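let me see the structure of the following:
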Amino acid sequence: MRVLLTGGAGYIGSHTLLKLLRQGHEALVLDNFSNSSPRALGRVKQLAQADFEVREGSICDAERLDQVFAEFRPEAVIHFAGLKAVGESNEKPLHYYAQNVSGSITLLAAMQKHDCRQMVFSSSATVYGDAAYLPYDEAHPLQPTNPYGRTKLFIEEIIRDWAASWPDASAVLLRYFNPVGADPSGQIGEDPQAIPNNLVPYIAQVAVGRLPFLSIFGGDYDTRDGTGERDYIHVEDLAAAHLAAVSFGHSQTGCEAINIGTGHGTTVLELLRAFERASGRKVPHKIVAERAGDVARSFASVTKARTLLGWQAERNLDDMCHSTWNWQSRNPDGYDA
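Here you go, the predicted model:
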């Protein structure tokens, strides 16, 4: 199958790209490299021993999209491209709506123009907001607590309407929980372009000496140790979920939202201790005020993923921490090494 990956040079995109290539799919990556590195794609080529096409560009650029679709003629799109920092979205909401929501509309219009009928969308568990009950299942009320989460929700609703208007269209909305880890080769991993907004790369950069200490946002949540609890999933498992979604969508029409997680939660302090065991290093940290838009606890019901996709997570917390440390210790400065 010919698959277009928007944002395919990013953390999740590069791992998914590697699995696609290893399964014999043709791929084209469209990325503006605003929060990713072209070097990641070079490493994917080496690991996969397979070539693929790359185009630099933005999903907001209708002319560029038209050119890419006309040349590559994708049969499916995996849509990763988008801004993704909760804190930054509170500071720059209009920027997030312009890039994420408007860009996705432009992408869907290009798909329709070029008769590309299958979409897998990189959504997020942030669409759920504060828990009315746990675990979150796909029927949980959708009440995101920050602009980033609202962009994901708005895009989901736009994709639903797009799919409903086109009887042959297929869309799978993958609601990620918290992706962590890296490829076992240590050649590709998460490499934020600035100070990390996500917990695990921040811990890894403290452990390797790039950052002085970890700030833990909130120590009085109603959890086992007072720190926030999240469902962390290995990026390799997440990448496998995308391939399962592509396969599922190829034989289905309509739109399905599906949680991608492990089904259980880990607190910040539990994750910190696991990373210290994996790295053999102490990670200096301090507890600071809660961050606007964060929730206390978040973990997934994964029944629908097992039922529809035949998928479930296979890797545990130790696997996540060991692979992250393998990546970070081999690449202390990320792809800029």
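
drop to CA atoms for contacts and neighbour counts, all remaining ones
Will do.

can you count the residues close to Thr324?
29 (other Cα atoms under 10 Å).

what about Arg273, neighbour count?
What Arg273 shows, counting by other Cα under 10 Å, is a neighbour count of 15.

same check on Asn178?
Neighbourhood size, Asn178 [other Cα under 10 Å]: 22.

distance of the spatially closest residue to it that is not a sequence neighbour relative to Ile105?
Among residues not flanking Asn178 along the chain, Tyr232 sits closest, at 4.5 Å (Cα to Cα, 6 or more residues apart in numbering). Note on Tyr232: its distance to Ile105, by Cα to Cα, to the nearest Å, is 30 Å.

another for comparison:
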Amino acid sequence: MEDARNEIIKELEHLRDMGIIAEEELEALVEKLKSSIETDILDAEMLIHLEAAKAKANLEIDALELVGAITPEQAEAYREEVKAATKPSEVAAVMAKISVHRDFKALNDAIEKAKLKDQHNYMPNSWTSFEIALRHAEEVSETEHSAKPATQIEINDAFDHLLLAELKLERVASTKAIDHLQDAIRVAHSKKEKDYTKESWADMQTVLGEAEAMLAKLDGNVDAFTEKEVNDMTRKLNLAMLSMKRVDGIGGIINPIKPHTPTKPASKPAAASASAPSASASAPKAAASSLPKTGEVTHSLMSAGLLALGMAGYFYMSRKRLEVSGDIYH
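This is a model prediction of the structure:
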């Protein structure tokens, strides 16, 4: 039991070193462990922290791949190691390998890449956070050739903060996104109320009002909404239109299969001459001796019946698939 507790404490220390838990949280967990008879509860908590450690490791791998500090092949290999880890110490070992790539060169590359971004393309709040992280990274980078260069921990911190701020940048609505929203609004206005059920028309009009309000705010103020918000509104309006139900049943509702109306039978052929019996009339007599026995007839009839049922089922299902896909309307 004591060995198990000591092992858990070591794993908790790895979590602290990775920044997953604070020093105070570590001390509280250790005290809890010492007073506990069983370690099951702490093991369960450890699994939660393990997932957090994996998430952080994967974020750093993504960041290094993004700036070209590691190749896609290296990144994939690191991700597989993280995925296979069963305890925090194993994740920490992978992160130790990763930290080798986070040197001044990687930091400088990240800074140069960050400087290429255009402020006008991003929302003001996210850009402010990004600028702060960029300035801090530049300050750390400037120490490279000084008498007291930044430590590995300081480089890691500057690198992580810059990449995280970059990942959190929110793009303002682009002209393309706004055009797509305008197109959707134009299509919505082309619909005619008389063609749709009252409820579905009202639902679409509600979404249309939201879309038009967004478009009005975007006029001359592209940073009123993010690119994602505009795209989401376009999708919402398109979905509302697709969900509309026509009064004639076309659109949101697929018509049920209508009963088949039999066609008028063809006129009967002229009666055959009594003095000239047809060949078909005499055929059964001529072939009587070649007919199968009763059991064989029954078996043949059953086989033919099953075949007919199978073919009917096939054509019925084919028809249903066409109706569901919208290729057939009645």
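
drop the TM-score for these two in here.
Once superposed, the chains reach a TM-score of 0.21 (TM-score structural alignment, normalised by the length of the second structure), with 123 aligned residues with a Cα RMSD of 6.7 Å.

where's Gly149 of the first structure, which helix or strand?
Using DSSP states H and E, Gly149 of the first structure maps to helix 147-165.

revised request: answer the last question for Leu33 of the second structure.
Going by DSSP H and E, Leu33 of the second structure is part of helix 23-35.

also Ala312 of the second structure?
Short version, using DSSP H and E: Ala312 of the second structure is in helix 294-325.

which helices and strands does that helix pack with?
Contact partners of helix 294-325 of the second structure among helices and strands, from 3 or more Cα pairs under 8 Å, 6 or more residues apart in numbering; DSSP states H and E: none.

show me the helices in the stretch 51-200 of the second structure, by range?
In the stretch 51-200 of the second structure, the helices defined using DSSP state H, counting those that start in this stretch lie at 72-84, 88-99, 104-115, 124-141, 152-167, 175-190, 198-218.

for Ile41 of the second structure, which of the ones you listed is the nearest?
helix 88-99 (16.5 Å; Cα to Cα).

re earlier: of Tyr232 and Ile105 of the first structure, who's got more company?
Tyr232 (28 against 18).

correct me if wrong: that one contacts Val180.
Yes - the pair Tyr232 of the first structure / Val180 is scored as a contact, 6.6 Å apart, by Cα atoms under 8 Å.

helices or strands next to the helix holding Leu33 of the second structure in the packing?
helix 2-17.

okay, angle between the helix it packs on and helix 88-99 too, please.
Relative orientation of helix 2-17 of the second structure versus helix 88-99 (axes from the mean of the first three to the mean of the last three Cα atoms, to 10 degrees): 30 degrees.

buried set for helix 2-17 of the second structure?
5, 8-9, 11-16 (16 or more other Cα atoms under 10 Å).

now for the residues you listed: which two are most distant?
So, the buried residues of helix 2-17 of the second structure by Cα to Cα: farthest apart are Arg5 and Arg16, at 16.6 Å.

so what touches stretch 65-83 of the second structure?
For stretch 65-83 of the second structure, contacts defined as Cα atoms under 8 Å, 6 or more residues apart in numbering pick out 54, 57-58, 61-62, 64, 90-91, 94, 101-102, 106, 109-110, 113.

and of the residues you listed, the nearest to Ala44 of the second structure?
Lys54 (15.7 Å).

now the closest one: how far from Glu76 of the second structure?
Lys54 of the second structure is 14 Å from Glu76 of the second structure, by Cα to Cα.

what does Leu26 of the second structure give?
31 Å.

ok, Ala165 of the second structure next?
When Ala165 of the second structure is compared with Glu76 of the second structure (using Cα to Cα), they lie 23 Å apart.

one more: Ile8 of the second structure?
For Ile8 of the second structure relative to Glu76 of the second structure (Cα to Cα), the value is 29 Å.

what segments of the stretch 1-150 of the first structure are strands?
Under the criterion DSSP state E, counting those that start in this stretch, strands of the stretch 1-150 of the first structure are mapped to 2-6, 26-31, 53-56, 76-79, 118-124.

how about the strands of the stretch 201-337 of the first structure, start to end?
214-217, 229-230, 232-234, 254-260, 266-267, 285-288, 297-298.

what is the burial count for Val288 of the first structure?
Val288 of the first structure: 12 neighbours (other Cα under 10 Å).

wait, it sits on Ile216?
Yes - at 5.8 Å, Val288 of the first structure and Ile216 qualify as touching, with contact defined as Cα under 8 Å.

with distance to Ile158 of the first structure added, can I get the strands of the stretch 201-337 of the first structure in a markdown table?
Converted to a markdown table, these look like this (distance: least, Cα to Cα, whole Å):
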| stretch | distance to Ile158 of the first structure |
| --- | --- |
| strand 214-217 | 33 |
| strand 229-230 | 27 |
| strand 232-234 | 27 |
| strand 254-260 | 11 |
| strand 266-267 | 32 |
| strand 285-288 | 37 |
| strand 297-298 | 25 |
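
okay, the ones you listed, which one's buried deepest?
Compared across the strands of the stretch 201-337 of the first structure, strand 232-234 shows the largest average neighbour count, a mean of 26 (mean count of other Cα atoms under 10 Å).

and that one, what does it pack onto?
Looks like strand 232-234 of the first structure contacts strand 178-180, helix 317-330 (3+ Cα pairs under 8 Å, 6+ apart).

which one of these is the most hemmed in?
strand 178-180 (a mean of 24).

for the residue nearest to Thr16 of the first structure when sequence neighbours are not counted, give me its contacts.
Counting by Cα to Cα, 6+ apart, Ala239 is the residue found nearest to Thr16 of the first structure once chain neighbours are left out, at 4.4 Å. Neighbouring residues of Ala239 of the first structure by Cα under 8 Å, 6+ apart: 12-13, 15-16, 19.
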